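1. Pasted the sequence and its predicted model underneath.
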Amino acid sequence: MNTKVLTFLVDDDAAYLYGTRKLLEYHKLCDTVLTFGNGRQVADFMKEHLYDKERTPDYILLDLEMPVMDGWQFLEEFLQMKPLLGKEVKVYIVSSSIDDRDKDKAKSISVITDYLVKPLNSAGLREIFKPAEQ
């Protein structure tokens, strides 16, 4: 089990947030999971706690299609915050989009670790959170 790992789930689908959070907790893949319904909520939270490493996530699982602020718009703000965060944050796009244009755009953004297609299952989540090779 990883210790002291904070994960942000960012998606407007309440059922996805609930199910993914339960899987993360069941498999003990991280210590704390915070959920956000859109990019604006998570961007505001991160700006409010910009210099607090304990409230800076280790992982962000980010949807693309959301109201208020979508995943792409959040990533623009995240890129501006990144130099001030004080630690590495792994960002995974988790989307129902299988559009190659979205995948190609994601590959062009350096902070994105990977592009995953919903739904995520236990094996997929364990792959994201597996410890780095020693």
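-> That came through fine.
2. only C-alpha atoms for contact and neighbour calcs from this point on.
-> Will do.
3. ok, and what's touching whichever helix in the chain runs longest?
-> In the chain, taking DSSP state H as the definition, the longest helix is helix 14-26. Under the criterion CA atoms under 8 Å, 6 or more residues apart in numbering, residues Leu9, Val10, Asp11, Cys30, Asp31, Val33, Thr35, Gly37, Leu120, Ser122, Leu125 lie in contact with helix 14-26.
4. For Ile98, see how far away the closest residue to the fourth one other than its chain neighbours is.
-> The spatially closest residue to Cys30, leaving aside those adjacent along the chain, is Val5, at 4.9 Å (CA to CA, 6 or more residues apart in numbering). To Ile98, Val5 is 29 Å away according to CA to CA, to the nearest Å.
5. let's bring in a second one:
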Amino acid sequence: MNKTAIIDDNMVFRKVTQILLKNIGIREENILLFENGKEMFDFMESNSNSINVLPQMIFLDLNMPVMDGWDFLTQLQGYKKKTSYNPKIYILTSSVDQKDYQNVINITTVEKYLIKPINEETITKIYKEYYPEIL
């Protein structure tokens, strides 16, 4: 089963998104929660020999302490050059700054830029597009 990571410093948002994922049929053991990009990157580094445990889909916040979404995306580029890891990235942010949007659309690894809050309908559309077999 494909895993999904939620990288966001807001615990309530992580939990609500986790519930939405479970509501559409994603099993809890396939949902990984990270408070910032560094936690996720450390997880990636510690599992670099077994890429199949890494999430295939990542919901990423841009504004976080320690390692924000921008830094995570930069680190991911280097990691991808060393491995075959190529997750689908969805930016989930409260930022409505047009500059952020313009910067994100130039990053080829990002699938979509979504404004919080996210709902079950949006998550369902994402999964139907990439993983229709699980819905």
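-> Received, thanks. Everything quoted here is computed from the prediction, not taken from an experiment.
6. Quantify their similarity with the TM-score.
-> In this superposition the chains share a TM-score of 0.90, using TM-score structural alignment, normalised by the length of structure 1; 130 aligned residues with a CA RMSD of 1.5 Å.
7. And the residue nearest to Cys30 of structure 1, how far from Arg126 of structure 1?
-> Val5 of structure 1 is 14 Å from Arg126 of structure 1, where distance means CA to CA.
8. Tell me who's in contact with the aligned partner of Asn63 of structure 2 in structure 1.
-> With TM-score structural alignment as the criterion, Asn63 of structure 2 lines up with Glu65 in structure 1. By CA under 8 Å, 6+ apart, the residues touching Glu65 of structure 1 are Gly71, Ser95.
9. and Glu65 of structure 1, that's in a strand?
-> No. Counting by DSSP: H, G, I helix; E, B strand; the rest coil, Glu65 of structure 1 is not found in a strand; it is coil.
10. how far away is it from Asp13 of structure 1?
-> Counting by CA to CA, the gap between Glu65 of structure 1 and Asp13 of structure 1 amounts to 10 Å.
11. Tell me the residue in structure 2 aligned with Arg55 of structure 1.
-> Checking TM-score structural alignment: Arg55 of structure 1 goes with Val53.
12. again, but for Glu76 of structure 1
-> Aligned counterpart of Glu76 of structure 1 in structure 2: Thr74 (TM-score structural alignment).
13. Quick one: neighbours of that match, just the number.
-> 11 (other CA atoms under 10 Å).
14. tell me what the strand or helix carrying it is packed against?
-> Using DSSP states H and E, Thr74 of structure 2 falls within helix 69-82. The contact analysis (3 or more CA pairs under 8 Å, 6 or more residues apart in numbering; DSSP states H and E) places helix 69-82 of structure 2 against helix 37-46.
15. Give me the distance from the helix it packs on to the chain's centre.
-> With CA atoms, centre = their mean, to the nearest Å as the basis, helix 37-46 of structure 2 stands 13 Å off its chain's centre.
16. one step back: helix, strand or coil for the aligned residue in structure 2 for the residue nearest to Cys30 of structure 1?
-> Alignment note: Val5 of structure 1 maps to Asn2 in structure 2; criterion TM-score structural alignment. At Asn2 of structure 2 the chain is in coil, as set by three-state DSSP.
17. Could you pull up the residues touching Asn2 of structure 2?
-> Contacts for Asn2 of structure 2 (CA under 8 Å, 6+ apart) come out as Asn30, Pro55, Gln56, Met57.
18. between the residues you listed, which is nearest Ser84 of structure 2?
-> Proximity of the contacts of Asn2 of structure 2 to Ser84 of structure 2 (CA to CA) peaks at Gln56, which lies at 11.6 Å.
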